[in-house]
Each structure stands twice: as C-alpha cells, then as structure tokens.
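Enquirer: Pasting the sequence and the predicted model now:
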Amino acid sequence: MVGFQRRGLGTLRLLLSLLLLAYWETGSGQLHYSVPEEAKHGTFVGRIAQDLGLELTELVPRLFRVASKGRGDLLEVNLQNGILFVNGRIDREELCRRSAECSLHLEVIVDRPLQVFHVEVEVKDINDNPPVFSLKEQKLLIYESKQPESRFPLEGASDADIEENAVLAYRLSQNEYFSLESPTNSKQTKRLSLVLKKSLDREKIPEFNLLLTATDGGKPELTGTVQLFVQVLDVNDNDPEFDQLEYRVKLMENIPEETLVIKLNATDRDEGVNREVTYSLLSIKPNGRHLFTLDENNGEMRVNGSLDYEENKFYEIEVQATDKGTPPMAGHCTVWIEILDTNDNSPKIIVNSLSFSVPEDAQPSTVIALISVSDLDSGVNGQVTCSLTPATPFKLVSTFKNYYSLVLDSALDRETTSDYELVVTARDGGSPPLWATGACAPGKPVLVCSSAVGSLTYSQQRRQRVCSAVVPSNTDLMAFSPSLTPNLDREDERERQESGCNHLGQLKNSFNQAYFKD
C-alpha cells in the first residue's frame, strides 16, 4: 500500500513535470522576476526551483545550475531552498544606461534528463541619481539695451534615472529681473530659457549671481544646482557729466599766458570707449575766442592772450565733454571767469580851460583853469586825488567827483612875483599808487614848460587843452604869469607872450623835435 502510494506520487510528479515542460515549450518559455537596483546582498528574488517544478532534492543530483549572459555573478540560487537571491551590486544605469527596459537573462540547466529553462529578471529603477549639470557655472552676456521678454537659452541638467525619477523641474533663486521658462508640453517650449522681466541698467547692477536648481520626480526627490553668472554689457546710454554745471573763476588781469585757469573733469558711467571723454570749447562770450585754450584730453583750460580788465570784466565760456561711444553723447558746463583789476593805468589830467595870464587885481576865487582827472582802473585803483604844489596864491577846489577848479586863493602882486610854476599831481589809490603819465589828447602840442623835475607838454585847442607829463615824479606842470593877457586863442599871440613863462621859449624847439620825431 505504501509502495503504491510512493509510486503514485512519483507518477504525479512526473506528470506535473511533463505538463510544466509542455507549458514552457508552448508558452513564452521564460520565467519573469524583478528586483530593484542597488538591492542588498541576499535580497530575495524568487523561488526559482518551485516555480520551475523542481524538487529541492533533485537540485543537486540533477546538477542544477544557473548560467547568465554577461553578469552571472549578480544573481545566485541557494540549492538548499531553491531561492534566487541577489549576489552582487546591481546598478541599472551601469547595466542598461538610459534604456527604458533593463533585464538580466538567466539560463537554468538540469540534467537527467537535460532540461534548459530561460529566466528573465527585470532590474527596476530607483531614484539613486540626482540631476547633474555639465558645468559648475554658466555664464551669460546680456546687453543692457535688451528689451523685457527677451529669452536666453540655458543648458539644462541630466538625470541617469528613467521615467518619473528622471523628470526634472527647475527653479531660479529669487530676483526681480529674471524668471525661468521650462520645457512643457502645453507651451511647446523646447529649451530651458532665462527670461528678462525688466530693463537692465549696467550702471546700477553690472552683474547677477543666480542659482538654478533642478529637482527630479523621485521619492524622495533629488536635486542638482548650477550657478548662473550674468554679466550686463554696456551700451552708450549715459552722457558725460561734469562735477558742476557752473564753475566760477577769478583771474587777475595781465596774468601770463599758459596760466592754468581751471582743470575740468567730466565722468561717464559707461565703460570702455563709451566712457572715454574729450573736451572742447563751444563759445567764449564776449569775443574771447582766442583768449583761452582747452586741452581736449585732460580738460585743462589756460590763458592764451592778454586779459585786460578795462576791456572786459567777465567771460562766459561754454564747454562740451563728448564720449567716444557710437553714437557719441555729450555733457555741458559753463565757466564764468571774472577778471580782477590791477593798478595798471595811470591817472590822466585834462585841462578844459587855461589862462596863462592873470591880472594882478583879480579877486580871490577867480577860476584860472578847469581840470578833470580820470583813471581806467576800478575801485581804489581808479580813485584819483589831485594836489597842487608848491605853496602859491592858488588852490584846487573839488567841484564834483574827479573835477577840480584852479582858483585864485589870495591877492597877487606882480611887482613881488611875476610868474608862478604850479605842479598838479594826480595820484590813484592803488598799491603801489600810480601818478599821471608820455600821452597827450588829440591836438597840436605847441608849448613846452620845464622844471628841475622834468618836462611837460601842453596842447591848446579852441575848446580843450590837455597837459600830461613824463617825469620821475609823474607830475603835471603848469605855469601862470599875472602879466599875461588871459584866454589866449591864437598861436602867434601865445608865442609872443612866451617871455612871461619861465623856461618856456628855450624848450619849444626841443619839444617840437621830440614830438614830430614820434
């Protein structure tokens, strides 16, 4: 009975084996398992002996063995329990790279009778690879003239995993100038791009350091990052600017040529040739075009002529600074130059009426001559005072500013004194002061008076007489005689009366020679 049962069980096993063999032959002929990559050593894969219909006791006697195409050592069968387990590190990316399907193909062989079984073990992907950028830093050069909504392609990351583990999402560090446009099916965007949100200004922000992060779709998710360095390129969008819109300078008249007036400086916030500046004079008012020069490279303005306070007291100079950009841009400033007076003009004396003879019975306060003085300088340099020397019966009376009358101050006595030599000195208030000076008003000089201090010229016209002196003491000398007829109008009468003026006749020829020689 027992033997019959054993024979029955053997027959049943044989029948099952034949049925299973028939199944393998008529079906796919393969047994399928799956295992996650990076599974630890000893990880269970499948009950291969049982699934093949083999008794555990048959494995050794029938020489059960596993052969694989390639990496056979990654999987092994425990002959004691018939279990297929992980025997080595399985790296899906190493085995199959980015292929969507990745499997290990095994051949299971048994003898007595010889049978061959095909087993396929699918290696499942796990999220064991983070997104990777090819560069640690991506550099972008963007002109500041680029308009908002401009796009700049970026190099995205790659992920060695597949499917959801390799689906990447990007985000950009917070900033107000740039955003990201990621590839999506809805927008049909093919490339990852940086999008400009607002206008750039290199002079405000010349560069940006942004962080681009890529995140995969695995659980848990893995990330990779890259630095985005954006350099804003310059365009010529800034005018040169002077330190001030107006400069005010004071210069003394008669200063030497090449004297530095001012060093102008204009700066440009652009860079490169866009910030290189040259200087030029636009205008000099009034009529001072050649009185000043301006170095086009260093902005130094210098005197280029004779500055005369009496000719012009102020100059208005328009200066332009131009950069070398394309197209060039310019800035402007105004230089106001005030010319300061120096005491470079001597006083002048004009005798409007002159009597060479005064009756000895003339009353005090009788006006002998009307004298006016002038000085082209200003301020104290042009303030003129007159004095009369030596002490005589005459005096100077100020009638108005710079106007004097020579009047009789006391009685005359011809028998005591027949003539007087008077010296009128005009002195300005400069430091040092100047006295009257080798210049007569228009008219024919006809009379020369002299004294121990020098020579004097006298010019008489019907309505104006001018006296001036070139003497060491810078004085004007006038001679009066009480015996002469007043108000001489004719040259012949004046010459006949020369005997009443000390030293007059003897100097006439010498004066004429000197005058006409000039």
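Expert: That came in fine, so what should we check first?

Enquirer: From here on, just use CA atoms for contacts and neighbour counts.
Expert: OK.

Enquirer: Please enumerate the helices of this protein.
Expert: Using DSSP state H, the helices of the chain run over residues 2-26, 48-51, 56-59, 92-96, 491-496, 505-517.

Enquirer: Now the third one: buried residues?
Expert: For helix 56-59, the buried set under the neighbour-count rule, 16 or more other C-alpha atoms under 10 Å, comprises Leu59.

Enquirer: Please name every helix or strand in contact with it.
Expert: helix 48-51 (3 or more C-alpha pairs under 8 Å, 6 or more residues apart in numbering; DSSP states H and E).

Enquirer: now the second one
Expert: Packed against helix 48-51 by the contact rule (3+ C-alpha pairs under 8 Å, 6+ apart) you find helix 56-59, strand 83-86.

Enquirer: What are the buried residues along the last one?
Expert: Of all the residues in strand 83-86, those buried under the rule 16+ other C-alpha under 10 Å are Ile83, Leu84, Phe85, Val86.

Enquirer: hold the first one in mind and look at this next one:
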Amino acid sequence: MKYLFISQKRGTTLASRPGGQEVQRLLLSLLLLAAWEAARGQVRYSVAEEAKHGTFVGRIAQDLGLELTELVPRLFRVASKGHGDLLEVNLQNGILFVNSRIDREELCGRSAVCSIHLEVIVDKPLQVFHVEVEVRDINDHPPVFPTTQKNLFISESRAVDSHFSLEGASDSDTGENALLTYRLSPSEYFSLEVPTTDEQVTPLSLVLKKSLDREVASKLLLVLKATDRGKPELTGTIELCITVLDVNDNAPVFDKAVYRVKLPENARNGTLVIRLNASDLDEGSNSHILYSFAADVSPNIEASFRIGSASGEIKVSGKIDFEEAKLRKIQIEAVDKGNPPMFGHCTVLIEVLDVNDNAPELMVRSLSLPVREDAPQGTVIALITVSDRDSGANGQVTCFLTAHDPFKLVSTFKNYYSLVLENALDRESVSAYALVVTAQDGGSPSLSATASIFVEVADVNDNAPTFAQPEYTVFVKENNLPGCHVLTVSARDADAQENALVSYSLVERRVGERALSSYVSVHAESGKVYALQPLDHEELELLQFQVSARDAGFPPLVSNVTLQVFVLDENDNAPALLPPAGGVTGGAVSELVSRSVGTGHVVAKVRAVDADSGYNAWLSYELQPVAGGGRSPFLVGLYTGEVSTTRALDEADAPRQRLLVLVKDHGEPPLVATATVLLSLVESGQALKTSLRASAGIAGPEAALVNVNVYLIIAICAVSSLLVLTLLLYTALRCSAPPTEGACGPGKPTLACSSAVGSWSYSQQRRQRVCSGEGPPKTDLMAFSPSVPPGSDSVNNGDQEEICGNVSKVVV
C-alpha cells in the first residue's frame, strides 16, 4: 500500500497552491482505493528486513475497523503459516510490531516479491481478515565470489581479444541491492568484459588486449572487484592468478556459448538432457577434448546430473523438482590434452517444466463444535485452507463438499474457505454428520486430497415427552389392597441427556369432596400408578384423571395423558330385605289368608335388594323345607319372591303357618338373607274384612309394590334379544368387509367398559355419580357386556397387565 504525505504551511490551503486541485483529486482517489481495499477484507503493510524488535508496522486494529476494547473479549489472534512469531500485535493499542528478526533472504530467497501473509481471527461472531506485510530488502549481503582465488592458465600464443570466462559474484539481496558492477585492477594485458543483460548468459570474461610474452611475464596477479548498488555499497573481491603457458595455443570451442534445454520434472534417471559438442583446431593430443562440470558447480547440480567426459552427454542422475528450482544453470568446461591443456567454456540453461506431481493440501482450523441444533443459518463451523505446490493450472485448486446437506462451503479469500450452516438442524433426525471436504487441482490428470470433519449436533429441548398410548383404560376390582399397583404409564422424550429425563406427576383435581391424590399416586421416576386406598364400586364406578410427564430441560416441556380406572364389582353386599307392606320393621311378613283361596293364589310377597351389580345383584328366592318333612301348601317364586298356594287349603292345615324364605344372590360365593313369612289362616268372613281394610287404604305402601320382578324379567329378555340381534348384524357386516382384524379375522378382542360379567339385574339405585362428578345418577337397570374369553389379548399390542387382584385389564 502506498502512502502519500502532504505538508502545507500554516495559512496555506491545497487549493490555493499551484496544482492544489490535482493533489486533492489524487488524495481522494487514494482514500477511495484504501476504502475499497479495506472492504475487500485485506490490509497491506511493509517493513524492512532486519528491523529491530518492537518496530512499528501498522495500526492493524484501527485499519480492520475493530475497537480496542473488543480485542480481548473477541479472542483477537494472529496466525501466520510457516513464519512463526515474526510479527506480533499489542492487544492494548492494536499496533502490529516486529517481534523477532526478519531475514528476507531466508524467508523468500531470491524472489522479487516477499511478503508475510497473516490471518487475523476474532470470535463472537467469527471473522477472518487477511493482512499482507511486504518485507523490503536492505543491502545486508555483500557480493560473494565462489572462491577467493582463481588460477588461469593462458598460452602465450593466444590472440589478442581472446576471452577467458570468469565466474561472477552472487548477491543474496534483490533489486538494486543485487545489481553488481565489476572492476579489474589496472593491467596492460587484460581488460574486463561485463554482461549487458540481467540474465548474464554471456559469462563475465577477461579480454586479452595485448599479446602475452612468457619470457617477459610468466605470471600475472589481478584483483577483480564486485560492487553492488545498495546504500551503502558492499564489495567482494577475487584474486586472478594468471599463468602464461607456452605452445598449445588453441582452446576447445563449443558450438554455442549458451545452450537452452527444456526438461520435465521427475524425469527418470538416465534421461538424456543434451549432447554437447566442442572442437579444437589443434592436432594430436591437443585436440582430444574431455568434458566436465566447472569446478565451482553447485552440489545440487552434481547430485541431479552427470556428464560423459568423452561424449559430452548430460543425463539425469537424480531428482528433478520444479518446486525446488525452475531454472538450472550449469557451467561446462572442455579441456584438451595438450600440455599445458586449454579450456573452453559454455553455459547450459535447463528450464524445468512443471508436472502435476503435488496433490493439494487441506488444513481445517477453528472448529466450532458441537453445533446446537437451533443454530441459525450462516453459522461458521470451521475455517479451511487449501494449497498446492504446483504452478499454473496444476496449482489452481477448487474445493467442494461431498454429502454436504445441510452445510456448504463458502470461499472467503483465494484458497480460504468457510464451512457454514445452510439449513436447519434436527438432532432427533440426524445427531452427527461425517463431512468430507475435497480439494482438486486443475492438472491433467488432476490430483485431489480429502479431509474428514465430524460435526456433532448438540441437543436442544424441543421435544415434549410422548406417552406410549393416547389414553389408558384399566379395570380394577373393588376392595383392593391399599398401595396396590394399578398400571404403569410410560413416556418417551426424543431429546438427549437431561432433556430426555422424564418425571411423572398427577394433574391434581377434586373427585367429589376429596382430592384426587387421596385415591391414587404416581411414582415420579417409574410412572407406576398406585391405589392408595380400597376402592368401592358402590361409591365410585369410574375414576378418570390425568398424569403429567415433564422433562428436565430448560425450559421444561410437559405432556398429559388421560387414565380411566373402572372399579369392578365384587360380591361384598348381602341381599337386604325391604320392610313389609305394613311398614313393620324386623324383616317378618305377616298376612291373613282365607282358607277358601284356590291353588296359585298369591298370599304374600318378600321384597329384597342387593347393593352390588350384575350377577352379584341378581336375587333368587327359595322356601326352606318345612320341619318334619311335611309338604307345605305354599311355595315362593324363584325370582319374584311371591308366596302362593300350591293347593286348596283345608281344615287340616295349621291355622298359623311360619315360612322361612332364603334370599340368595348369584355372586361367587353367594350371599344369603333370610325372611320370615307369618301366615294366619282365617275363615272367608275374616279375610273379607281384611280385604276391605286393605282397599280402604290401610295397606297403602304395599299396594304400590307391583310385580316388579315380573317386569324386570320381561325387560331382561327384550334387551338381551336386542343385544344378540345387534351382535349378529355387526358380525355379518364385518365378515362382508375386506379381511382385516375384526370379528371374522384373527383380530384382538377389545374389552368393553363393563362392571362385571353377567346379564340384566335388578340393583339398588346408586347414590354416587362417576368420578367426573357430572351427569345423572345410575339407574336401576344396567347392561353388561359378555365376558372376554380367558387368554385374550388387549389392544395394547397383546400386552395385558394383571394388576390389583389379577383381574384388571388395560384397554385403550
């Protein structure tokens, strides 16, 4: 980046000076250029090599638009690939300074441009800036000759203007600091010819300007001085010891002074590079030529090439790597066998051609893992750097992501990429991603490299617990033991760790006058529901409530499920006798019977009820046999409780008859009550007076008792017939449908919500409503579904749970 410094005197404006408007426009252009460069995310500085520790480089925080107060909280850091800690940033003032010695020649060699690339990384949010620091060369290396002394053997017969090649000096600096000028110490015989091009393909040489005379001067000592153009100037010298030889006065001469050859890198050993040819005008042994590398050839050349001393063929003998050196310069000597020998020189320039032999390199850094599943789109996951040592198309690298959904690669700067989130994540669907980043160069055939990135998705509490069933129905026998296990509810949370830890609790409500928690409880961890006290079917037929499942996430999520607990009846209530028609308590029925009544005349009626339901409330009446074995003239209706005559009464019958009627229910085991019927046999006149008294309203309560049991039996038969007809019709419809699970297929029976197995029964009117506390009370006539065959499965996937007395079945 160039900087423009403008000074002005006090009271003088730029516009008032000559050319002030042009300067203003130039300054504005530079400011716009600087703003554009900053917008591109790149800042450039320059610093001289060998600068002292602490040397100011630039206000990097200010130039990148960062506040000094946010450098430490945002983890401001500087990374430099392969350059260690040459540069450092003061986090207090945001200044980039020199931290350690910078040697440009060690850093970049002879490269014309040398710069240090810095990556500035800050977090929260993650940002990457690229900074280029140019290292300026200083003249810190003097010219150096290969040796301090060089011996030259020159025949006295050499013609004037003969050239003698010299190895020039080298300077490790660059630019003006590496441009050398040569000076030769004053001599009447020799002058110096310096190359006029930067390539110096024409070697530095001594020129003979006056014929030599060994008898006058057999040895000459010259000093060659090389001076660079740096400030201050640095110099190097070499002593030239010239021995004047006699006789063999023709040196070998090559066809060309410079040979140019192209050679692909990685050429196999033995590959012919070039065949050199030199000629000597002499005859005999003075014309026999031997080829060799110059004495000052570098060890790398000797390790990579060999030359046939007789043939002049240069062949590959080692590794040729374009990335190490793009141009190989070899000095060749041709010496004859004369005495003294004469030398010829040429230069072979080998241009190494690049071959795509280096695969791209991938580096993944700044991984931000794991990634929350609620991370927004555009979140940066990782920074990826790619590089290729090849050049041209072989070094052009493209980077892409395989199996990338829901991620993508975004190119940030040259060969720098960011792995960002493109679509929303769902840990419950995919908990981790194995990503493969591939870098491929543009060579033919192309080479590629891959890097694997394992991205784990962190859980967020976004799933409420889900119960295994939408609703639970269970049947429990009454009079259960306190604390018995009713059923187990189960809820699963799709989240992980604490977000998936589920606890259970009751949704508290009132059941009549009491709290729900006085009836049942649920274990917070296992979900087991317990009955805290014995349940009474006569008091509570259905207990309906909700259980809540809550996870341990923050904030917690809750789900509820409804439970229906049907209390099944047991035969725990014996038949209860109703008061006799006369309102007399004590359970005895007293009647006056006329001796003139005929067979089948109803003389009394026993009334009884049972607080149970179903078969447990279905009553039957039996007449206890008469003591002494005699046949009683009376009998009792099996289901009506009506006492009637079996024959006409006569004088032989005792005037007072005492009958014991056993009232028995159909429970298991059956419960029994005993009713006493006292009959007084009177003449027809007395019976008529009693009848008149009854018709006058004396026996009003008894007149209200109609033959209820007769109507009850008729109603049972009618409803049973209707039920059978409905079942037959339903079975016919299911059989006509496609064969699925049902009545005609191998389906699973569904348990209906009934109180017990049985038929129609006469039962006591209920005083307690169902657990919801709403709706009319239960009527006297109740219907019950038929029993389920033993071994049948419930609809809960054949999973029947026997709870509280091994009679409860869970039904959904």
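Expert: Thanks, I have it. All values derive from a computational prediction rather than experimental measurement.

Enquirer: returning to what we had before: looking at the helices of the first structure, which is closest to Thr485 of the first structure?
Expert: helix 491-496 (9.3 Å; C-alpha to C-alpha).

Enquirer: re the thing from before, mind giving me TSV with the helices and strands packed on helix 48-51 of the first structure and columns for distance to Phe44 of the first structure?
Expert: Output for those, formatted as TSV (distance: least, C-alpha to C-alpha, whole Å):
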stretch	distance to Phe44 of the first structure
helix 56-59	17
strand 83-86	5
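
Enquirer: Compare those and report which one is nearest to Glu296 of the first structure.
Expert: strand 83-86 (84.1 Å).

Enquirer: whereabouts in the first structure does stretch 60-71 of the second structure align?
Expert: Mapped onto the first structure using TM-score structural alignment, stretch 60-71 of the second structure spans no residues at all.

Enquirer: Phe511 of the first structure contacts Val448, correct?
Expert: Yes - the pair Phe511 of the first structure / Val448 is scored as a contact, 6.1 Å apart, by C-alpha atoms under 8 Å.

Enquirer: So for these two, which residues contact both of them?
Expert: Contact criterion C-alpha atoms under 8 Å, 6 or more residues apart in numbering; residues shared by Phe511 of the first structure and Val448: Thr457.

Enquirer: who's more crowded, the two?
Expert: Under the neighbour definition other C-alpha atoms under 10 Å, Phe511 of the first structure and Val448 were set side by side, and Val448 has more, 23 against 20.

Enquirer: Let me know the distance separating the nearest residue to that one once chain neighbours are set aside from Leu447 of the first structure.
Expert: Leaving aside its sequence neighbours, Val448 of the first structure sits nearest to Thr457 (C-alpha to C-alpha, 6 or more residues apart in numbering; 5.0 Å). Thr457 of the first structure is 6 Å from Leu447 of the first structure, where distance means C-alpha to C-alpha, to the nearest Å.

Enquirer: next one: Glu37 of the first structure
Expert: According to C-alpha to C-alpha, Glu37 of the first structure and Leu447 of the first structure sit 133 Å apart.

Enquirer: more neighbours, these two?
Expert: The residue with more neighbours, out of Glu37 of the first structure and Leu447, is Leu447; 21 against 18, by other C-alpha under 10 Å.

Enquirer: circling back to that earlier point, now the common contact residues for Thr457 and Leu447 of the first structure.
Expert: Phe511.
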